[in-house]
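In: sharing a model that was predicted from the sequence below.
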Amino acid sequence: MTNFFSHLRTAALLTCLLLLTSWAGAQVDSIPAKAGFAGTTANYAISEDSLVAPVEYSSRDSMDVDLVNQRIHLYGDARVNYQEVTLEANHIVLDYGQNIVNAEPWPDSSGTKVGDPRFSDGGQEFTAKGLTYNFKSRKGIVTETVTTQDDVFVRGGKSKFVSGGIETNDSSRSDVIYTEGAIFTSCSLDHPHFGIRTQRAKVVPNKLAIIGPSNLEIMGVPTPFWLPFGFLPLKSGRSSGLLFPSDYQYSPQWGFGFQGVGWFFPLGEHVNLTATSDIYLNGTFTINTATSYRRRYKYSGSANFSYRRLVDETAISEGLQPNVNQGITLGWSHRQDQRAHPTFNFGGSINFQTNLADQRYLNTYEAASTNIIRSAMNITKSFPKLKSTLTAGLNHSQNNQTGAITVSFPDARFQTQTIYPFRKLPGSQRAWYKKLSFRYNSQLKTEFSGQDTTFFTQQTFDEARYGFRHDVTTSLSLNALRYFNVSPNASYSEVYYGKTLEYFLDPSTIVTAPGIDENGNPVVDTTSFASIKSRLNPGLASFRSYSAGVSVSTQLFGTIRMGGRGLFGLKGLRHVIKPSVTVGYSPDYRNATDFISGTPYFIRQTLIDPVRGNPDLFVTPFDNQIFGAPNSSEERFGVSYSIANLFEAKVYNRKDSTDNIIKLFQNIGVSGNYDLTADTLKWSAINVSGSTQFFKGLTQVSLRANFDPYISEFNTRTGAVRRINTTTLSERGVPVQLNTFNGTISTNLTVAKIRELFQGEEEEYVTDVVEERRRRREEENTLFEETDILSLFEKFSIRHTLNYRLDREVSTTPGARDTLRFNTNANSIELRGALQLTENWSVNIGQIGYDFTSKSITYPYLSFARDLHCWEMRFSWAPQRNTYQFSIAVKPGTFDFLEVPINQNRYDGRQQFGY
């Protein structure tokens, strides 16, 4: 009875609605709706088979309600919602009588069909050209469906769609699309450039695609490459999976091989591990692991390890065994976020390799040109209340040319800031004792040294050096006679070593040869006598040193002013002179002895070799140690001086009628000292240095010179050049003579600096030509025309370095004049940069240069790239190594294993050219 009255009320409502439309003069059985109309099917539900929830709908342009056929037509940005299901299209027909919805694009004012249907169900969505869906059965038919997940586009033909067709877990279900003629690709075009075409596929959006027999299709043309079946993950986020080879190649040296095959492992939420290998048929292979980790607001880093086994078969043709080179590379970098901890920090990088593993295998400019590898991994803890910092860690240095390795671990340092102990005492802040300051530093260090081939042996640990040093310095700054700064200072230092050198005569260096004496009797002549050798012996030993002094400094100013706007814009010159004089004292350490171990600071050679030892030469048990040895000079009381000079000019600027200060010469300094306790050679050599720049920093000039007030002569007995107590003024009539002169001129030319030079200031310029073109097109809807040709060369730089030296060569013939020899230590020019020729063409000059000293090209490395939408063509060439790489490949992503590579490694290039 209740259902009867319910149907009766519904029928009465519909009758009233029809009478109302008839009274309004409507002669058709459809009702045009106003734009932006929205509603729900709850007003039309008359069947027992109606849905459990109403269907909400809306449209932008118009809506027609067909009461006879029970259909609602929605036009323009139409939208239908039912529970978690959402459907959007430009035209939607909702058949609320049969619970069916149809969606399709609709022509716009130009006749182009726009607004493809977009279906979403609980976060899973896809697009199609046409869609029919039954809300009751949750099934539908779609045509030309497109599912997108990350960079994968799944384009299907006619497909059957089941909403919630499979159960993914206890609480959720996933949609399923059964499609025919699907293509899987990373190309976003409606007609993709490439893809994997399959006749049958089962697609679970955002999760997985299962395909049957399929083949690779390029530009719509099938290729001979077939797959019997496949599983393609469509899930967002990280997941374990196979890494296809990034390169296939044939090497005459190594045979057939492939590079970059491996596996990706997500280790937890914050760590990724990639393990790959390069394998060749002749036995050459590499194993590589790369780990990256990151915790937001805490730290980030990466670790890399490689083992390389390279087989060089060049010697086989000569009847020799193939040469096998093995080596490892190890890298770790860690960075702590600044917000992680206010007083504690841990970070740095470690780089290590053996047997030139990277230089032998990699062809990059960085790998080939790196001579020194350095590492530094440190923990830093600051103590704000103590005004001090503690740093501890590992430091490493490796020379790739000589194979020498030096590792310092542990290397701990503790140092304080400048502390003023009496500043908080009552009284005036200008009191002299409140300006007294001191600093304390200490360091504990262990150093291991050896060759890379024997570094991890017991010998390296036996020859390790370790020690401890701490020192304290104190100073006081006073003002005297208003214009002079007087600074007394003193320092004290202690050094402790766990090993010292023991000197002895090595009998194994004695060389004898048979001979005949003057009487004709056979004798044995000694052609080489025993030499002094040393060895490290364990045992605690230490030495101490201290010094004191007083320095006085001031400033002098000299100016020249010109009236009006000056001469050619020059309005004035200023010369600033900063002289400083220091009187210092240091004791004699040659006769000192360590009171802890009794070890003397210095030992005369005659005590080791009484017959042939030089009484004027000393050796020290602390030689070649990590903190050095004590000063070998006698008691010294001397005066050192320095004069710093600065030359500036004031120039009138016609552009804005202002005056600019230009530094003509920067930091021209003169320094030397005078020893009051020395019997001879009281004056030291005079050092002169200076630097300046031209063209607003484009060119840097650095000069250093050494002048000596004494004559130098060649000692025929020792074969060395030494100073003698004869002044150049008395011998040659000049106060000093030039010993050495060294100059460096370096120019770094970039587009930004050219702008600054000619425009007078830095201006905004285009840094990304491609982005600029895209923005102009969007704003103006016109083709972009390049208005600034310099923008193309923004990433180019040209560097020129010239280093020359002038040395005095003392004549080995008595009475002959000395000569000055000019040498060019370095003279090279270098070009680097990237050029974006068009939106799709780019050229990169990794490095190309010429060394005028050796008259050779310095490792040229060139490359270019062509953007082919979803593909990319690349070519790189290193002619000095005769290596090249050419590839046409899918852009990095899911399908980047599709690649056509052609390359030549350095081993094949060396064999081809015979070097």
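Out: Received, thanks.
In: drop to CA atoms for contacts and neighbour counts, all remaining ones
Out: Fine.
In: for the lengthiest helix in the chain, give me every contacting residue.
Out: If you go by DSSP state H, the chain has its longest helix at helix 2-23. Residues from elsewhere that reach helix 2-23, judged by Cα atoms under 8 Å, 6 or more residues apart in numbering: residue 46.
In: packing partners of the helix or strand hosting residue 261?
Out: Assessed by DSSP states H and E, residue 261 sits inside strand 255-267. With contacts defined as 3 or more Cα pairs under 8 Å, 6 or more residues apart in numbering; DSSP states H and E, the packing partners of strand 255-267 are strand 241-243, strand 247-251, strand 271-280.
In: quick one, which of those strands is nearest to residue 109?
Out: strand 241-243 (48.4 Å; Cα to Cα).
In: can you give me the buried ones in that closest one?
Out: residue 243 (16 or more other Cα atoms under 10 Å).
In: then stretch 763-782?
Out: Neighbour count says stretch 763-782 has 769, 773 buried, by 16+ other Cα under 10 Å.
In: related to what we said a few turns ago, following the longest helix of the chain, which helix or strand comes up?
Out: Following helix 2-23 toward the C-terminus (DSSP H and E): strand 30-32.
In: what about versus this one:
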Amino acid sequence: MVAQEDPIIPLPIKAIQDTIRAPILTENPNRPPIPVDTLVQDTTVENSGTLLDKIVYKAKDYVRLSQKENKIYLYDEAEIYYQDVELKAGIIILDYVTNEVYAGRIKDSTGTYTQLPYFKQGEQVVIPDSIRFNFDTEKALIWNSRTEQQAGAGAIGSDAMKVLAEITKKENDSVYFLKNGKITTSKDTLDPDYYIRIRKAKFVPGKKIIAGLSNMYLVDVPTPLALPFAYFPLSQGRTGGLIFPTFTQDPNRGFAVQNGGYYFPISDYVDLSVLGDYFTNGSYGFRTQTTYAKRYKFRGTVNFRYENQIFSQKGFDDYRRTTLYNLQISHSQDTKSNPNSRFSASVNLGSSQYFTNSFNQINVQNTQNNNLSSSVSYSRTFPEYPSVNVSMTATHNQNTRTRQVTLTLPTVQASMERIFPFAKRDGIKKGILQNVNFQYNLRAENRIQTNDSIFPSLQMFDDARVGARHSIPLNTNFKVAKYFSVSVGGNYEDVWSFETFRRGVVEGDETNREVVLDTISGFDRYNRYGLNASIGTTLYGTFNFGDDKKLQAIRHVVRPQIGWGYTPSFEQFYDTYTDNDGDQVLYSPFEGTLNGAPSLNKANSLSFSVQNIIEAKVKDKDSTALEPKKITLLNNLSFSTAYNFEADSLKLAPIGFTGGTRILNEKMNINFSGTLDPYTVDNNGRRVNTFNVANGGSLLRFTRGSLNLSYSLNSDIFNKSKPKDEAEDASDEYRAASGGSTDDLFGFGLDNSRRTSQPDPDDDGEVAPYANKLPWDLNMRFALGYNNSNRQNQVNTASLMFSGNVTLTPKWDVRVSSGYDFVGKGFAQTQLGFTRNLKSFNLRFNWVPFGQNERWDFFIGISSSILSDLKWEQNSQRFIR
């Protein structure tokens, strides 16, 4: 009888119970034995076709061995594991002679393909429709593959690169060849809203994609954006590369290429970005941005900006050339790195007109900044008793309007902890003697006042002022009659100066003689001292109305205080000279020095102050609350004045008052202050020693006042089911993301490098209009100033600032920022803007419709940082008048 099929090759194995695994684990006896080599195996040697490890497999439905076909069939939730290869699919067919495996989908009862293959080798994952893989050569053919590349250390979810291809050939574990592929960062890989189509490409996972002809598709519609070849870096971590520029047009300088440059990842701790601008009229600028950080040690940034601006053309009358620069440094030290030593820096200096005239100033808020300040400080604490803290600080303050610059290079301060000589260090201090304490403070300073025309240069050091001040305060405190707190003390100061000034009259013609000022170099000093004392207490008054009332009680807290201060006259540090009229003029050689001259007038005065706090206890609207609700009706109302016994007139000082409260569920803050003067003024507006009531006026004359109101609310306040603090946090977080202050009252950023918020990875992309809610927030601030010092009865300031945000739909945000000056009768800087979340894209438009900073900014681009250079943006430049 002749068999109807080929004979089965007998396998030289012993009979064992599991006959299925035998072909997988047994080698072919006809193959020569593998020689044993003690040397390291050369991976370039041709593969012998022998499996080097066990293959583990399983399936939910069945596992079938076909000795006729030399294959194993796995069906339904099939899985195979071999070394670092993991394969899952609906159906898997394994050829144990050629060591090849095929995996594919299966159909469910409705005819839909399910259980797509999942292929993982090492860290690389591919999800295709089907795959053919050889365990020996590790080559594969993959149909309709989908893989995700984490391009960058922080790329996750929607910020990762998705690579799709109709046919993929796996050459080895590090090289793939793609045909008819797509590259996108869209969450929906089956139907992406955009992709870059590539015809042929070489794909090195985790490193790069090199493609031929590539062009961009939007919703499966090709766009004119195409390149003959393309390179997509996929390296993990930071890599250097070009920063794509923006093409703009300026009415003063012509066409421009802006914000283009290169990024240098210098090391794991430092990076550098170099950006530049160039205009067709010859203007140019460049910026360097450096970020450095070391965990648990320090972090900081260094930004330098320079611009060479050219207006008009050479030969014209209006031609001019200006240079602007700005330097910003920020350095902070981790407190855990050294608890006894700390270095910090915050520097912002440069040309006074940089923020107002820069052709690349993209943060509108900085145009409203009238002050640049810097501080670089180092401090060290010596913890041994008595502990001493020493600090050295260099400061800079620059008024961009007046162009005045004040520097301290440096300021040295030292302070010793408070010492109680009559008490144990660890014991409780009681009584007058045990509470006696003193300490020592030093402040030495080198102060320079100049203007930005000679800053920085050696010329600015010509008028430097150098001095030091030593102070030793001595105090004690105790109780009197159990309820009165008494404090008694004194202060001694020793002031050093390294130059003084002598005044005199130049000899010569009596009609032409003048007072001259001579600078005397050398060390000189004076001392001053004074005594002080104060007594105060706290009074409480409660008015109960009954627990059944809505207003159950009111509590009034009063803190009165009386103080005394005495300072003698220091005429021993004064001198005289004879003026042209023959009169003796008194002056101090220390006038004009860093710390000034000691007082010539004796002071012996009493000060009075009283602080009031009014609180209420009301019935809570929540019926489940066990305790009544406490609210503050007046969180502060203070009055203060003084009486000088040594003054020859105007002994009573004006009465100053300050106050504040919160209303409308603590959403509106109200703060006010003012001055009440008991004396009248003459026709020239000078205070005279006559009480105002004696001159036919009121008891006190209201001379100055200010009122500030701020109101912040959002739609979540009216949502009773949402916690109050959660609503506030959401609003603040949104405003902080705009690139400005948390309330946007002075404008929001127009930073071209800033993207709107990334899409939510859990967002399904569905956009539905709001049914009964429209999220919004509103911030308002009103300031009022009043002056009546000379009976002018004038409101000198009155302005209203406001900003708001409205989320029209889950994808549309609109915001506005503006204000109005009621005295100047004009609008403050006004901004309008909106953003649109287009799934993988972001669209943004900001507009300053009028004013000195009039401009607009439009941007649409991919939200993912991987392909952020795929964008289109257009903006106008501020017209420099």
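Out: Good, I have the coordinates. All values derive from a computational prediction rather than experimental measurement.
In: tell me the most buried of the helices and strands packed on strand 255-267 of the first structure?
Out: Of all those, strand 271-280 carries the top mean neighbour count, a mean of 19, counting by mean count of other Cα atoms under 10 Å.
In: that strand vs the second structure, average distance?
Out: With mean Cα distance after the TM-score superposition for the first structure, strand 271-280 of the first structure departs from the second structure by a mean of 1.3 Å once superposed.
In: continuing past that strand, what's the next helix or strand?
Out: Downstream of strand 271-280 of the first structure (by DSSP H and E), the next one is strand 285-295.
In: now do that next one: which range of the second structure does it align onto?
Out: Under TM-score structural alignment, strand 285-295 of the first structure corresponds to residues 284-294 of the second structure.
In: that stretch vs the first structure, average offset?
Out: Relative to the first structure, stretch 284-294 of the second structure is 1.2 Å off (mean Cα distance after the TM-score superposition for the first structure).
In: give me the buried positions along that stretch.
Out: 284-293.
In: and of the helices and strands packed on strand 255-267 of the first structure, who's closest to residue 715 of the first structure?
Out: It is, among these and with distance given as Cα to Cα, strand 247-251, at 60.2 Å.
In: next, the angle from the strand holding residue 261 of the first structure to strand 271-280.
Out: Calculated by axes from the mean of the first three to the mean of the last three Cα atoms, to 10 degrees, strand 255-267 of the first structure forms an angle of 170 degrees with strand 271-280.
In: give me the contacts around strand 255-267 of the first structure.
Out: Outside strand 255-267 of the first structure, the residues that reach it (Cα under 8 Å, 6+ apart) are 238-251, 272-282.
In: run a quick neighbour tally on the spatially closest residue to residue 280 of the first structure that is not a sequence neighbour.
Out: In space, not counting the residues next to it along the chain, residue 280 of the first structure is nearest to residue 257; the distance is 4.1 Å by Cα to Cα, 6 or more residues apart in numbering. The local packing of residue 257 of the first structure (other Cα atoms under 10 Å) involves 18 other residues.
In: then the one 5 residues further on?
Out: When neighbours are counted by other Cα under 10 Å, residue 262 of the first structure registers 19.
In: for the residue mapped onto residue 369 of the second structure from the first structure, give me its contacts.
Out: Aligned counterpart of residue 369 of the second structure in the first structure: residue 370 (TM-score structural alignment). Counting by Cα under 8 Å, 6+ apart, residue 370 of the first structure touches residue 400.
In: same check on residue 571 of the second structure?
Out: residue 600.
In: try it again with 10 Å
Out: For residue 571 of the second structure, the contact set (Cα atoms under 10 Å, 6 or more residues apart in numbering) comprises 586-588, 598-602.
In: looking at these, which are in strands?
Out: 586-587 (DSSP state E).
In: quick one: which of the contacts of residue 571 of the second structure is nearest to residue 50 of the second structure?
Out: So of the contacts of residue 571 of the second structure, ranked by how close each gets to residue 50 of the second structure (Cα to Cα), first place is residue 598, at 98.6 Å.
In: what about that closest one, distance to residue 574 of the second structure?
Out: 9 Å (Cα to Cα, to the nearest Å).
In: cool, residue 864 of the second structure as well?
Out: 72 Å.
In: and residue 340 of the second structure, by the same measure?
Out: With Cα to Cα as the criterion, residue 340 of the second structure and residue 574 of the second structure are 44 Å apart.
In: the more surrounded of these two?
Out: Taking neighbours as other Cα under 10 Å, residue 340 of the second structure and residue 574 compare with residue 574 leading, 16 against 13.
In: please name the residues that touch that one.
Out: 586-591, 597-600.
In: try 8 Å
Out: Counting by Cα under 8 Å, 6+ apart, residue 574 of the second structure makes contact with 586-589.
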